[in-house]
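Undergrad: no FASTA, just this:
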């Protein structure tokens, strides 16, 4: 240090304090008047660098600020501390603002962040400006990139991974239904069904043109209107055969005339006839007691028998002979005798009395289209059957063993009783599900039809309802945890063909919120298909049923009911046809479309009721105000289109609600998400004529010639094959495209690129913030305590 250095702007020379070696510790002392002012003695240091600065600093810190003997000592102490660049200052002895400044400067020197130390050590203002601009630009760029990274994360993007797995795929559940929901011979005794089919018969006759009316009546009499198979009958009568058959007869003495389609109400009305399936001739007919159960020596190919053989050939076949043995026919004592009313099925002989109110409730109106009439009749039957118990409905539909005759899986016979479970469907009646047991895992050993499900079904077309338009079976392939919904997702297979359904399975795994919008597992709380897992179709039906119940007070019979609510009744106008008014709201209020006298006050009084009805029709109507003349009331609109032939046409609740809701799948009122885990089966279909002429199988009681039995199979039976086309399946798995780990990695990369900051650097900033926060809190806390202490002293 230069001894000529001016201190604190003063020009006079101030010598350093003299060290007295005689004093204990060699302490410094201040100059006094008796000391000689001049060059320091030989034992005193001339420069601060030659002085034991650390010792001097230690001595100086032992005295408080006010103990210095003069100002010179204080300046010397500060200068000594300043000159020692290696000395660490105790920040606790600094003032509040100096401590904050000291901490910030120390952080600038020591931080591992790039750029900040350069700013702190900048030698001049120009350097500081340059580094401030660089740091600001990098900080702005980092913030911009960080926002982009965070925005990318919150988009919740996802990717779909598609894999083809070569493994054994679980075999799905297969639900089989007859296209005819209920047996005509069982259901015709139900009064409501009789009424519906009576109206149906009248509507079909009315819709039929004059040209084909005669043909329609012929079909009605035979009971084959909806079952006309248009198959070529045998060309010659020589191929016909006789068999005994029960029928309702009109008898005079011993001779009877068959009334084949009529259902017997009393056993006394019945007789036995020789019936020919080819010509539908029933003759001769006699009371039961006049037929003798005996043995005939000879019977020909037509099952016409002779008590005594004239040719010498003796077969000794069981037969039935009329009294006098003039006519005999072969008779199988084990087989059940044919009932002609069951053979002819529905004869359209429905003549039940139906009131005008009931006819109106059925909703046929002025329909002239046969397809629309059949559709409405099917709907009415569903409504009528919903009023019966499930046990009654099952008894009227086809039984398990009547429908399923032969079955094999993986080349081995099925146990029809154990492998099939019954499901009641409003549209198809009794349906039967194969592989329904959720704890029993079934899989195909190989690909191809031989290692899948093969089943032969007998639909008994002669017992079809007149509303059944097609003959065959309905097949639905689904996961065993889901309800099958055969009316929506099923496939129809015709009789007389072997239908092959090749399957391929896909497994979907979707991400739940926030990445997706799916139902994680199970079912929603109000799901109407109890015992089954959630599906989108079931959700829509649940929502639609709830909307119908809210509007009409009863449920749609096509879906399960909710809670204690009942299904809408078929003949109940308050349920099915909830009348909201006349042909239009104008008529309901006593107005006309033309201007009339109706005050605005009275009109507005009815506004809440008016606005709550028929929201799908808007129309301005001119109305005369008694005081202000003609006005235009925009919110007043008719409910329904006025029909001159039906001036009082009520609106149906179910039909109106369905019309307003439109496609319930697209309705904003029904929000149904996809399930997170779903199994999807795609199908390929092929068919071939079945059975072949060389096939000789037995089914039911058919003991005719093979070609005759084959014809019966072609009209009444179907063969189904359901199998995997290949032993592999696809998996589609959704996963997050940009998760937290990737976001943090990109965030750290941006920090390192633009600021040279790592995680440890972030910790440094956190520590600095904590230190400064602590200093501020403690400063204000001490200030508060000091102020409170002074107030207490002043109070005392």
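TA: Alright, I've got the coordinates. As the structure is a prediction and not an experimental result, all values here were calculated from the model.

Undergrad: Every contact and neighbour count from this point should use C-alpha atoms.
TA: OK.

Undergrad: Surely residue 282 and residue 271 touch.
TA: No: at 10.9 Å, residue 282 does not count as touching residue 271 under the criterion of C-alpha atoms under 8 Å.

Undergrad: shared neighbours, those two?
TA: Contact criterion C-alpha atoms under 8 Å, 6 or more residues apart in numbering; residues shared by residue 282 and residue 271: residue 258.

Undergrad: the helices in the stretch 401-550 of the chain, which residues?
TA: Here the stretch 401-550 of the chain has its helices, by DSSP state H, counting those that start in this stretch, at 416-419, 486-489, 536-552.

Undergrad: Residue 511 reaches residue 677, doesn't it?
TA: No: using C-alpha under 8 Å, residue 511 is not in contact with residue 677; the gap is 9.0 Å.

Undergrad: picking that back up, so of the helices of the stretch 401-550 of the chain, which one's packed in deepest?
TA: helix 536-552 (a mean of 20; mean count of other C-alpha atoms under 10 Å).

Undergrad: ok, structure two:
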């Protein structure tokens, strides 16, 4: 057989694949010059494509189905129908995307509530105060008994309604009463007539003058409390402490997790209403925080307290009790706002449920670790940030600016005077400016992390009859008030409280972002794919097509400019030759 050979040394022409425009032989050829020549040839061919040719290639290869349907429709009617459908779907897509972006920019959040268990839980701070702020034995030589405050802490009898009702009934029965037994007999007759006619003291309010005077009468306890707070606000804390009940007299017995504790485990905290208060497990007592590993009263705090009722001021303390507040360690105990009272003669059991709250920062929510103003409670007591203390500071600043004085129930700012509770003009100013306190809401956001203790309170008679003798023996050897012949009655002075965790579990309330950027991208991508059949690949194809069109237009402009430059060069050369021939 005769084999035909190619007389030429040239390699066979490469076969160009329409899918892959670069010949395969180019990758196996050993000649770099040939490979480069083929690449340049292919690049030049790609540059020579017109815009229409590039558009046709894009339509045949793109995954943009809606555009393909319009361009490849068989007739003009189908093209119009597909165009209308695509425009309708595009409009609805824009509406859907607008709603999605509106939802995203509203920064919604959801609240997740979960119940968690723990093997060890941090025990809260427990603040206790005697209901009576001033000891009677110290009142006589104190600033509270100054001449200008004479009668402020005394209880007076207000019987204006009773007197008016009796006077009215006497006038009604005067003509019918014909006895001569004197005023005593007449009073008895008047009382019987009032009972028979179901007339009580409230009947006196039918008289406008009596009603007007009655509704302007201030409560005695409120006046005495404001008076105490006003005087105390201008006193040194050490001096103020000396007039109140002392922890050594107040505390009879203390146990935590079955182990004894003492007055050294308590920290003094002044209070504008209750005087001397004392905090167990305080953050600033140079001691480590305390923990509980078991639930129930045996593993909590047990206190036996002596209220010293013989030292009570009746205008300031109308009930014999102990004020108690359970709060997060490091927070300021505002017992005038929160807390509960435990009566004497009872054992009060306080089971705690713990709730941890976690809030989001702006723009989803408005929590912060600090307020926008200086918090007086943080500055003076070193406590952590709380919305309530920040709000009180903000209100004091507004009152100081607008009224020239501040209320005595909140921490007093520097270089400020306390408003007179008996001055009606100053009181009117304070009430009027309460409408401007909305700005404090912006200055004092909620803390990002907060812990709450929800108490479940139950009571029982204490001590029991069989335990009473043992208690008497114990207190006779622990407190001077119960020693000697003049000892006080334990039933009227002792109160017991137990504070503990109900269970070793806590509830978490957490704000979480409900719609984040990844949710927006996913939803927008789903809408694009649902209504127009678009995807991320389609976006890449369109970008590639736009770049190709830009290159084609740019190359065409460059070629036109090159031709114009060449023509100008030829014309210039022709003129020069003509000049030389002429010479």
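TA: Good, I have the coordinates. Nothing here was measured: the structure is a model prediction, and the numbers come from that model.

Undergrad: Quick check: TM-score for this pair?
TA: The TM-score (TM-score structural alignment, normalised by the length of structure 2) is 0.71; 469 aligned residues with a C-alpha RMSD of 3.8 Å.

Undergrad: still on that earlier bit, of the helices of the stretch 401-550 of structure 1, which approaches residue 601 of structure 1 most closely?
TA: helix 536-552 (28.7 Å; C-alpha to C-alpha).

Undergrad: what packs against the closest one?
TA: Helix 536-552 of structure 1 makes packing contacts with helix 653-661 when contacts are defined by 3 or more C-alpha pairs under 8 Å, 6 or more residues apart in numbering; DSSP states H and E.

Undergrad: buried residues in the helix it packs on?
TA: Using 16 or more other C-alpha atoms under 10 Å as the test for burial, helix 653-661 of structure 1 gives 653-654, 657, 661.

Undergrad: Closest one of these to residue 517 of structure 1?
TA: So of the buried residues of helix 653-661 of structure 1, ranked by how close each gets to residue 517 of structure 1 (C-alpha to C-alpha), first place is residue 661, at 23.5 Å.

Undergrad: Please report how far that closest one lies from residue 399 of structure 1.
TA: Residue 661 of structure 1 sits 37 Å away from residue 399 of structure 1, taking C-alpha to C-alpha, to the nearest Å as the criterion.

Undergrad: same check, this time on residue 405 of structure 1
TA: Taken as C-alpha to C-alpha, the span from residue 405 of structure 1 to residue 399 of structure 1 is 11 Å.

Undergrad: Contacts made by stretch 137-150 of structure 1 with the rest, please.
TA: Contacts to stretch 137-150 of structure 1, defined as C-alpha under 8 Å, 6+ apart, come from residues 743, 746-747, 750-751, 754-755.

Undergrad: In structure 1, what stretch matches the longest strand along structure 2?
TA: Longest strand in structure 2 by number of residues (criterion: DSSP state E): strand 494-513. Mapped onto structure 1 using TM-score structural alignment, strand 494-513 of structure 2 covers residues 717-736.

Undergrad: In the matching stretch, which residues are buried?
TA: Neighbour-count burial for stretch 717-736 of structure 1 [16+ other C-alpha under 10 Å]: 717-735.

Undergrad: just the strands in structure 2 please.
TA: 109-117, 121-122, 125-130, 251-256, 259-260, 266-271, 275-280, 291-292, 301-306, 321-327, 340-343, 346-358, 449-461, 494-513.

Undergrad: Residue 238 of structure 2 -> structure 1?
TA: By TM-score structural alignment, residue 238 of structure 2 lines up with residue 391.

Undergrad: Ok, residue 190 of structure 2 next?
TA: Counting by TM-score structural alignment, residue 190 of structure 2 has no partner.

Undergrad: Any figure for the gap between residue 190 of structure 2 and residue 297 of structure 2?
TA: Counting by C-alpha to C-alpha, the gap from residue 190 of structure 2 to residue 297 of structure 2 is 57 Å.

Undergrad: biggest helix in structure 1 by residues?
TA: The single longest helix within structure 1, with elements called by DSSP state H, is helix 759-795.

Undergrad: Show me what that one is packed against.
TA: helix 96-110.

Undergrad: in the helix it packs on, what's buried?
TA: Using 16+ other C-alpha under 10 Å as the test for burial, helix 96-110 of structure 1 gives 99-100, 107-108.

Undergrad: And these, which is closest to residue 518 of structure 1?
TA: residue 107 (51.0 Å).

Undergrad: Quick one: map the closest one onto structure 2.
TA: By TM-score structural alignment, residue 107 of structure 1 lines up with residue 58.

Undergrad: show me the contacts for its match.
TA: Per C-alpha under 8 Å, 6+ apart, neighbours of residue 58 of structure 2: residue 545.

Undergrad: And residue 330 of structure 2, what's its match in structure 1?
TA: Match for residue 330 of structure 2 (TM-score structural alignment): residue 481.

Undergrad: I meant residue 272 of structure 2, not that one.
TA: Match for residue 272 of structure 2 (TM-score structural alignment): residue 426.

Undergrad: try residue 395 of structure 2
TA: Checking TM-score structural alignment: residue 395 of structure 2 goes with residue 544.

Undergrad: what about that match, distance to residue 669 of structure 1?
TA: Using C-alpha to C-alpha, one gets 9 Å for the distance from residue 544 of structure 1 to residue 669 of structure 1.

Undergrad: Ok, residue 317 of structure 1 next?
TA: 71 Å.

Undergrad: Tell me which of the two has more neighbours.
TA: residue 317 (19 against 13; other C-alpha atoms under 10 Å).

Undergrad: pretty sure that one is touching residue 330, no?
TA: Yes: the criterion here is C-alpha under 8 Å, and residue 317 of structure 1 meets it with residue 330 at 7.0 Å.

Undergrad: shared neighbours, these two?
TA: Common neighbours of residue 317 of structure 1 and residue 330 (C-alpha under 8 Å, 6+ apart) are residue 299.

Undergrad: May I have the residues that are in contact with the residue in structure 1 that residue 303 of structure 2 lines up against?
TA: Superposed on structure 1 with TM-score structural alignment, residue 303 of structure 2 falls opposite residue 455. Residues counted as contacts of residue 455 of structure 1 (C-alpha under 8 Å, 6+ apart) are 404-408, 719-721.

Undergrad: Look at residue 511 and residue 677 of structure 1 and report which has more neighbours.
TA: Using other C-alpha under 10 Å as the criterion, residue 511 of structure 1 and residue 677 rank with residue 511 on top: 20 against 16.
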